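Engineer: With the input below, show me the fold.
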Amino acid sequence: MKKEPTVSGLPAKKQTASKPRKKLNTTKKCKSCRKTFRPSTAWQVYCKAECKSTRKATDKRKAMDDSRLERFQTSAFAYYMAAEAQRAGTLDIFHGHTVESLVELYDVYKYYLRANGFGGEGRLYALAHVHPVKPKDSDYIGLVHSENIFVCPEHPNKSHGNKYFGYGKCIHRSKTSAANFVSEDESRKGIIRRIIRYFGEGVVTEFAKRAKVQPTQRIKRITQLELFLEELGLTLDELHECSTVKLGQLQALLSGKEVYNFSTSGLSQISVLIHELERHATSRPDDIAALVPLLEQLQEFEAAAFMVNTVQVPQSVIDKVAIFGWKVMHGQQMDLEYVRDLLKPYLKGI
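Structural biologist: Below is the predicted model of the structure:
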């Protein structure tokens, strides 16, 4: 008998022809396209390679959409929207929004943060309504849209109250739904979840994508600091009243790190007034933009007078001009002659 050849003293393996795999006698639904197919192995879940690639891309998109939803839910903008819905008592203050109009509203909100110095001590400006949320003796509710919202100093906004002179964007109470009612004791997180259902997840995720919405540092800091109220010597209400900068300082103190005091300053009243007049001029039928050249001339005069240390326009006059401008933003009729008479003693050629 012949011996089999060996390699390194080991017997050579017998070469056997591989048998073709037998397809399973069963069917499955493709995990991607959901079509029925006959798998070749027990672990096959896609009918073809293209379906596997599609499913991976779909999973990635879903993960990104989930992340965008989470970022929206924990953003300061979402909490602002929830607070407005609670104040109005209905989600219908967001009636008629699209992805594009939500982005426009978010731009107004970002400008409001910039005007206030991004969370510095003390709030200079508020987000005011042209058409009030709850005007006296009216069946209309002011909407939270960029055409009905503007950045306004705290004092003129509080002085104005819920008076209505005209313009803005609103909805009749008969057009609101009982299903969209928001109670005063409802949690802000719960309202935010309802806002997402109101718009639809697709609209919210696309908005969060375009606007690049990010979670608020303020909410994160408050959540952490709530665990150390005794050490901080604060009540929960006092903690929630702290500015974002103050919250950061408290975190630094707890961790034993050096506290850095960053100076943040907001925008000037006249600069904000010019910005909001120009923005609303595109949707208002009255010619509110006609006030802008006078305000710009006032700014230029003040800047030049400061540089050469000459007589400036009295602050009392500037305040009168600004108060009139904010009344115009709230819907009061334009009166350029009134502003010209105030500024004539100081500005030439008006």
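
Engineer: Could you use CA atoms for every contact and neighbour count after this?
Structural biologist: Noted.

Engineer: what's the lengthiest helix in the chain packed up against?
Structural biologist: Taking DSSP state H as the criterion, the chain has its longest helix at helix 49-73. Packing partners of helix 49-73 (3 or more C-alpha pairs under 8 Å, 6 or more residues apart in numbering; DSSP states H and E): helix 188-199, helix 201-211.

Engineer: and if we set it to 6 Å?
Structural biologist: Packed against helix 49-73 by the contact rule (3 or more C-alpha pairs under 6 Å, 6 or more residues apart in numbering; DSSP states H and E) you find helix 201-211.

Engineer: which element follows the helix it packs on toward the C-terminus?
Structural biologist: On the C-terminal side of helix 201-211, the closest following helix or strand by DSSP states H and E is helix 217-225.

Engineer: Quick check: buried residues in that following helix?
Structural biologist: For helix 217-225, the buried set under the neighbour-count rule, 16 or more other C-alpha atoms under 10 Å, comprises R218, I219, I222, L225.

Engineer: Please generate a structure for the following sequence too, so the two can be compared:
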Amino acid sequence: MTTAVTATKTKKSAKQRYSRRCKNPACKKVFTTTSLTKIYHAPSCKTAVGNAKKRVKHVDKATHAAFFYHLAYEVQRAGTYQVLTGHTLDSLIDLHSLYKTCLKYNNYGDVTEGETKYEMSHIAPVKGKNTLGLYRADNLVIAPMEMNRAHGTKYYGRGVSISRSEISPKYAVSKDTARSDVVAGLIQFLGETLVSDLVRVAKIQPTQRHKVMSWLLDNLNPLDPEHKIHLTALDGLSTKALTQLKATLQDKQASIFSLGTCGASPDYVLYGEWRRLANTTRPDILSMLSVLDDLYSNTSNRFYSDFSVADQQLVFDMLHGGPVSLIADLVASEVERVHSNPMLYNYTGTTTPQASIKVLATIPAPVIYRSFIEELDGNATADAPVLFMPPQAIVDSWDIPDFAK
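Structural biologist: Model prediction:
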């Protein structure tokens, strides 16, 4: 006799579900889940929180970066955060790039006696009578320090500025405010998202000095008499000395990163700025630049620029908004120099002396000359010739011939 066996199916018990509130501050929805570890309502919430943490990290880097301390100095010089009005990510990247170029020309702060120092000079002056020149790459020119200091507030009517009537007292900054507080304020003025994006895209890092200083503060023991002496002297030590002190404490040889000298001549620097502005905001100065390009690329290596201080001043004035006619004679003399000695320069280009000496149109344009004393009383404007030309073709802004060494 066969016994029938009845198969029975065991019903699978339902998993326990947990009720939670989303950890994304922007969501906070209540949801249920079977996971013991899930804390976000949706993947998008997890991504948003992750991005916020990265943004905080990037902003923290900005508070210790040399570039933002440089901006803070310019804000205090202007007396208002509004000197940074209108910045976008692209304009801040351009400004940071110009800042790094100026550092390079100054050999990263290690300029020896007799070498030319360079500064970022305003086109529209920051202390204009009726306007505030903004701190932007399209309102700045890298130029020899002596020329910049002598330039004062001379104004050719170009550059980027805002009316002084637009300046709000709530954005005022005192020169006595701690620089770190100004950095925090300008980050709020620009917006943390914009600052975070700049730090990420431009790969801005905290200064070497800050990183070494932070390490020393963490590792020096104030109860140790020798360490206590070091702690009281930290602020007065150079970055190199701080690095050596750190290496000594680590009981190993100091490793100092040494930067090579730049050796950029004023001709080279002004020529580079000429090209940058010609390809961005000043298409009217591109034609004369093209003439020089033709000379430098179609002559032997013996030909290079050797501008006098007076010639450099003319280029400086043109870059600060002056008419291109200022340097017409200078360019013509360079062409004449090439053609007057064909055996030496072996010129193979097409520019002739007659072609480079043009009759420039003279359209009245305001040129404002003000000393700091005259700022108090105002000054009449004068007319100066300016060349009117249609926009030219844009070429690589940093394709600078190797003519000035």
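
Engineer: Give me the distance between the residue positioned nearest the centre of the first structure and F181 of the first structure.
Structural biologist: For the first structure, F77 is the residue whose C-alpha lies nearest the centre (C-alpha atoms, centre = their mean; 3.4 Å). According to C-alpha to C-alpha, to the nearest Å, F77 of the first structure stands 20 Å off from F181 of the first structure.

Engineer: what does Q299 of the first structure give?
Structural biologist: The value you get for Q299 of the first structure to F181 of the first structure, if C-alpha to C-alpha is used, is 46 Å.

Engineer: what's the answer for H240 of the first structure, then?
Structural biologist: Separation of H240 of the first structure from F181 of the first structure (C-alpha to C-alpha): 26 Å.

Engineer: Please apply the same query to L105 of the first structure.
Structural biologist: With distances taken as C-alpha to C-alpha, L105 of the first structure is found 22 Å from F181 of the first structure.

Engineer: just checking, A85 of the first structure touches F94?
Structural biologist: No - using C-alpha atoms under 6 Å, A85 of the first structure is not in contact with F94; the gap is 8.3 Å.

Engineer: A128 of the first structure maps to what in the second structure?
Structural biologist: Taking TM-score structural alignment, A128 of the first structure has S121 as its aligned residue in the second structure.

Engineer: From E226 of the second structure, how far off is the counterpart of K189 of the first structure in the second structure?
Structural biologist: Matched to the second structure by TM-score structural alignment, K189 of the first structure sits across from S180. Plainly put, S180 of the second structure is 29 Å away from E226 of the second structure if you go by C-alpha to C-alpha.

Engineer: cool, A66 of the second structure as well?
Structural biologist: 30 Å.

Engineer: just T177 of the second structure next, same as before
Structural biologist: According to C-alpha to C-alpha, T177 of the second structure and E226 of the second structure sit 33 Å apart.

Engineer: With I93 of the second structure instead?
Structural biologist: Distance, I93 of the second structure to E226 of the second structure, by C-alpha to C-alpha: 44 Å.

Engineer: Could I get the full set of strands for the first structure?
Structural biologist: In the first structure, the segments counted as strands under DSSP state E are 6-7, 10-11, 28-29, 36-37, 125-129, 140-142, 149-153, 170-172.

Engineer: Just tell me which of these ends up closest to H275 of the first structure.
Structural biologist: strand 149-153 (9.2 Å; C-alpha to C-alpha).

Engineer: Who are the packing partners of that closest one?
Structural biologist: Against strand 149-153 of the first structure (3+ C-alpha pairs under 6 Å, 6+ apart) you get strand 125-129.

Engineer: quick one: contacts of the strand it packs on?
Structural biologist: N148, I149, F150, V151, C152, P153, E154 (C-alpha atoms under 6 Å, 6 or more residues apart in numbering).

Engineer: Now the buried members of the residues you listed.
Structural biologist: Buried members of those, counted by 16+ other C-alpha under 10 Å: N148, I149, F150, V151, C152, P153.

Engineer: The third one matches what in the second structure?
Structural biologist: Which is F150 of the first structure. Matched by TM-score structural alignment, F150 of the first structure corresponds to V141 in the second structure.

Engineer: quick one: contacts for that match?
Structural biologist: Applying C-alpha under 6 Å, 6+ apart, we find V141 of the second structure in contact with M120, S121.

Engineer: can the strands of the first structure go into CSV with extra columns for distance to A115 of the first structure?
Structural biologist: Below are those laid out as CSV (distance: least, C-alpha to C-alpha, whole Å):
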stretch, distance to A115 of the first structure
strand 6-7, 83
strand 10-11, 84
strand 28-29, 56
strand 36-37, 59
strand 125-129, 7
strand 140-142, 23
strand 149-153, 8
strand 170-172, 26
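
Engineer: and of those strands, who's closest to G325 of the first structure?
Structural biologist: Nearest to G325 of the first structure, of all those, is strand 149-153, at 10.2 Å by C-alpha to C-alpha.

Engineer: was I right about S163 of the second structure contacting G128?
Structural biologist: No - look at S163 of the second structure against G128 with C-alpha under 6 Å: they stay out of range, at 9.4 Å.

Engineer: Those two: which is more packed in?
Structural biologist: Per other C-alpha atoms under 10 Å, whichever of S163 of the second structure and G128 has more neighbours is G128, with 21 against 12.

Engineer: what number of residues lie near the closest residue to that one other than its chain neighbours?
Structural biologist: Nearest in space to G128 of the second structure, with sequence neighbours left out and distances taken as C-alpha to C-alpha, 6 or more residues apart in numbering, is T153 at 6.6 Å. The burial count assigned to T153 of the second structure is 23, neighbours taken as other C-alpha under 10 Å.

Engineer: Tell me which residue of the first structure lines up with T153 of the second structure.
Structural biologist: Using TM-score structural alignment, the partner of T153 of the second structure in the first structure is N162.
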